[in-house]
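In: Take this sequence and fold it.
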Amino acid sequence: MRTQNALSRSQKSAETHEMRLSIDRERHAKSRASETFTQRETRLSSQRNRTDVARSCESVEGRQARLESDRERHADSRASETYTQREARLCLQRSRASFSQSIEDDEERETRSRRDRSQHALSRSLETDEQREESRAAARQRYHELLGDASTHLSQERDRIQEIRGTWSDEQRAAQVEQDRLRRNVNQLSTSDEASTVYYIEEQPWLNKEGSGFMYNVAINYAAYGNIGALEEVCAHCQARKWKGEPNGMCCASAISMNKPTCEADTSPIWTLVWSGDCKVCCIM
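Out: Modelled structure (predicted):
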């Protein structure tokens, strides 16, 4: 049957062949538009199975010939499509890929990734030096086109912003200048920017140490000022070394005037030790 169809189609003219393909496309489009979700999934699953069986049996030469034919067919099709058709095709392709990847589990994802890597490695190992150079040239061209598109977009954005700002009043322009200045100051003080942080630490040294514990400044590197004075004072009661100006009573309780309690009933050992007048006991307490 297939031989007869192939012989019959080989005898047809190009116009008849194109007409038959157009009729087939319309018939397939109507059939797929009326199919349910289950019917569509069944058809796609059967189609994938047939494709996998056919490709598993093909030789390296047959696969290379098929890929070459597919590339030529796709190139001809994409060269003739309009900008709208191209965007619609890419959008549909992204939607299908996103939906397919969203429903696959970890094992299926790993299988797909491994299959993609194998296909890419095999495809690149079979290409000739000319094909490899053409592929690299096409990649470079796409890269430069993307850069050109980005540059064009930025230029258009600058022109649009300049046009908008050209319609501003003096008050709006002054407000924008003030807002830009505040934004620059915030960015310079951002702790995520190491360079700007170091710069502002150097510009704002820790000069006023008196009472600075209640006025913390994030722009000062307090760790760089570890020397906060020498322990020059000595407590007369417990001989603890203190900073100059440190209030009495911080090291021991002997600086406070204490009298023995008048209540003689409380003779617990702890009170006996506290009120014994021993400075060492007071320091421990």
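
In: CA atoms for contacts and neighbours, from now on please.
Out: OK.

In: This structure: strands as residue ranges?
Out: 233-234, 241-242 (DSSP state E).

In: need those in TSV with distance to R158 and mean neighbour count, can you?
Out: Output for the strands of the chain, formatted as TSV (distance: least, C-alpha to C-alpha, whole Å; neighbours: other C-alpha atoms under 10 Å):
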stretch	distance to R158	mean neighbour count
strand 233-234	67	14
strand 241-242	64	16
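
In: how about CSV for the ones you listed, with distance to R117 added?
Out: As requested, the strands of the chain are exported to CSV (distance: least, C-alpha to C-alpha, whole Å):
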stretch, distance to R117
strand 233-234, 75
strand 241-242, 71
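
In: So for Q93, which of the ones you listed sits nearest?
Out: Of all these, strand 241-242 sits nearest to Q93, with 76.3 Å by C-alpha to C-alpha.

In: And that closest one, what does it pack against?
Out: strand 233-234 (3 or more C-alpha pairs under 8 Å, 6 or more residues apart in numbering; DSSP states H and E).

In: Of all the strands of the chain, which one comes closest to N5?
Out: Among the strands of the chain, strand 241-242 sits nearest to N5 (C-alpha to C-alpha), with 106.7 Å.

In: Another sequence for comparison is provided below:
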Amino acid sequence: MPRAIQVNLQHSKCATENLDVFLREKDIDIGFIQEPWVRDNEIKGFQNKKNINIFYIKANMGKVEMQKSSIYLATVYMPHEKPASPDEVARFLSTLNKTDKLLMGCVQTPETSSGAVQRRKKERARSQLSKHSSQARAAKIRRIGESSPEHSQRLAEQNQRTSELRARESRLKRSQRLHEQNVRTSDLRERESSVERSQRLAEQSLRTSELRARESRLERSQRLHEQNVRTSGLRERESSVERSQRLAEQSWRTSELRARESRLERSQRLHEQNVRTSDLRQRESSVERSQRLAEQSWRTSELRARESRLERSQRLHEQNVSTSDLRERESSVERSQRLAEQSLRTSELSAQESRLKRSQRLHEQNIRTSQLRERESSVERSQRLAEQSWRTSELRARESRLERSQRLHEQNVSTSDLRERESSVERSQRLAEQSLRTSELRAQESRLKRSQRLHEQNIRTSQLRERESSVERLKRLRAQAERQQLSTNRVRNRILANRNRLAFRYDPQLDYAQQASVLIGVMNKICSNCSAKKWEDEPNATNGVLSTVVITDCKKIN
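Out: Next comes the predicted model:
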């Protein structure tokens, strides 16, 4: 007795593959197939066509001629609610003889209830939803028993077919395919449970790790290059709205992952990220490094220009919080290493920059500092100064005598360099501002604070006097004497600058003869009338009294 099966494939590829597996497993002799998978006017999807005969006709019936007899094969599809069979079936049966053999499939009993219609709709929807799972099961059955060469050949043929299809499809078809793929993927993601999701991610990570382990350095470079090209193409085509949406979704996913990871996983992730970053930094050339830094600076500038004042404050606050968290967790060795690397980088940058760039950097830094100082309140200023004083005190307490001497020496060198470069106007402005600040501080301090300041100043001065050598003491005294002499000369010059009625403000401590404007000479002129000694430019006088009347000829008075 021959074994027969009837099925409606609905032009589906995966259903055809499932039927092919079923025919081989159940040893089916005859199959009535409706709506097969047809391509180029030929039935596709059957792997072994040597042991079967395929008849593809557009009608619902056919006749097979054999050597001794003939047999009629008919398939009837009745998707209706009529109580009788279709007229085509009745006409076909009337044409048959009594000796003719007939084999008919798919004779369905009509169902007129609304429940049956709803069941058929649900079955059709369920078959559509299980399309991909059925295809996966059929593919898994075919995979069983294949050798590694067959596996490689199958994958190569599959990749070739996919590449050919991708090359022939238009941009519209590609967009439609990707959209449908995303819809199916989203549908699968929504239906999967947390256990299935974890299992899927674990298998995906395992497959990715295996592929990464097998690929060579050349293949890896080529893969990363193609990935970058695809990513750049997508970034160029996306609009500003799509870009904002992508960045928002990426930020949300990152935040969700960061919230779920433990402290150990976070440390491991950061360590692996640092290792990868160090590896990339070592392999990049100087040109690539300059280009990367320029692009990074450009992106940062673009982000800073777009952010509002509130977003900036929030970013700085989060940055300070994360920095404080890192500072609290780092050990003394890590802190020393960080400061040493930071100092090394700063020294390298300072050595490479020109005088113009340095001036520009300091000018911009001063502008930013001034803006911050203007915006801060009195409470924030007091808190900043207190924290700065605390940090300075902590640094001073930890530094050795050698480090302190080196710091003071470098500070004096930098101060001397600044003093040499400043003009007279800048110097006057600096001294005026310094004097103003000192006056403000002196006016604000109480009597107790003043006594404490003078006491600490005396202690520091005494310590300096004790530590200085005889040569340093002699040099200090000479400099002090020069400063005093300079101060005295400045006072004299200020007094002599106004010479009006100077004789009525005579100061015996002043040497008037040393002034360039004073040209008196010596009293070597003797008056012939009174024998009085006079200066050379002194006018004639009467009885030793100066007069405004100039007497050209002095006569002797009897």
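
In: follow-up on the earlier one: tell me which of the strands of the first structure sits nearest to R63 of the first structure.
Out: Among the strands of the first structure, the nearest to R63 of the first structure by C-alpha to C-alpha is strand 241-242 (87.7 Å).

In: Tell me the residues of the second structure aligned with that closest one.
Out: With TM-score structural alignment applied, strand 241-242 of the first structure matches no range in the second structure.

In: So for R43 of the first structure, which of the strands of the first structure sits nearest?
Out: The nearest among the strands of the first structure, by C-alpha to C-alpha, is strand 241-242 at 88.3 Å.

In: All the strands of the stretch 1-150 of the second structure, in order from the start?
Out: All strands of the stretch 1-150 of the second structure, identified by DSSP state E, counting those that start in this stretch, fall at 4-8, 30-34, 38-39, 42-43, 61-65, 70-75, 101-105.

In: Mind listing what's buried along the first one?
Out: By neighbour count with 16 or more other C-alpha atoms under 10 Å, strand 4-8 of the second structure contains the buried residues V7.

In: Check the fifth one too.
Out: By neighbour count, with 16+ other C-alpha under 10 Å as the criterion, strand 61-65 of the second structure contains no buried position.

In: Would you check the span in the first structure matched by it?
Out: By TM-score structural alignment, strand 61-65 of the second structure lines up with nothing in the first structure.

In: rewinding a little: relative to S8 of the first structure, which of the strands of the first structure is closest?
Out: strand 241-242 (109.8 Å).

In: What separation is there between whatever residue of the second structure lines up with T111 of the first structure and E307 of the second structure?
Out: The equivalent of T111 of the first structure in the second structure is Q314 (alignment by TM-score structural alignment). Using C-alpha to C-alpha, to the nearest Å, Q314 of the second structure is found at 10 Å from E307 of the second structure.

In: Mind checking the strands of the first structure for the one nearest to E163 of the first structure?
Out: With C-alpha to C-alpha as the measure, strand 241-242 is the member of these nearest E163 of the first structure (67.9 Å).

In: quick check, distance from that closest one to the centre of its chain.
Out: Between the centre of strand 241-242 of the first structure and the centre of its chain there are 53 Å (C-alpha atoms, centre = their mean, to the nearest Å).

In: likewise stretch 258-271 of the second structure?
Out: For stretch 258-271 of the second structure, the distance from its own C-alpha centre to the chain's C-alpha centre is 19 Å (C-alpha atoms, centre = their mean).

In: Find me the equivalent region of it in the first structure.
Out: Under TM-score structural alignment, the match for stretch 258-271 of the second structure is residues 55-68.

In: List the contacts of that stretch.
Out: Residues external to stretch 55-68 of the first structure that are found in contact with it (C-alpha atoms under 8 Å, 6 or more residues apart in numbering): L126.

In: what comes up buried for that stretch?
Out: Buried residues in stretch 55-68 of the first structure (16+ other C-alpha under 10 Å): none.

In: I367 of the second structure maps to what in the first structure?
Out: Checking TM-score structural alignment: I367 of the second structure goes with nothing.

In: From D159 of the first structure, how far out is the residue nearest in space to the middle of the first structure?
Out: What sits nearest the mean C-alpha location of the first structure, by C-alpha atoms, centre = their mean, is S192, with 16.3 Å. Distance, S192 of the first structure to D159 of the first structure, by C-alpha to C-alpha: 32 Å.

In: Q64 of the first structure too?
Out: Relative to D159 of the first structure, and taking C-alpha to C-alpha, Q64 of the first structure is found at 50 Å.

In: How about A139 of the first structure?
Out: 30 Å.

In: returning to that earlier point: how far away is the match of T111 of the first structure from A136 of the second structure?
Out: Note on Q314 of the second structure: its distance to A136 of the second structure, by C-alpha to C-alpha, is 49 Å.

In: the longest helix in the first structure is where?
Out: When the first structure is parsed with DSSP state H, its longest helix is helix 129-166.

In: How about the second structure?
Out: The residue-count maximum for a helix in the second structure (DSSP H) belongs to helix 470-496.

In: for the helix or strand just after that one, packing partners?
Out: Scanning forward in sequence from helix 470-496 of the second structure by DSSP states H and E, the next helix or strand is strand 525-526. Applying 3+ C-alpha pairs under 8 Å, 6+ apart, one finds that strand 525-526 of the second structure makes contact with strand 533-534.
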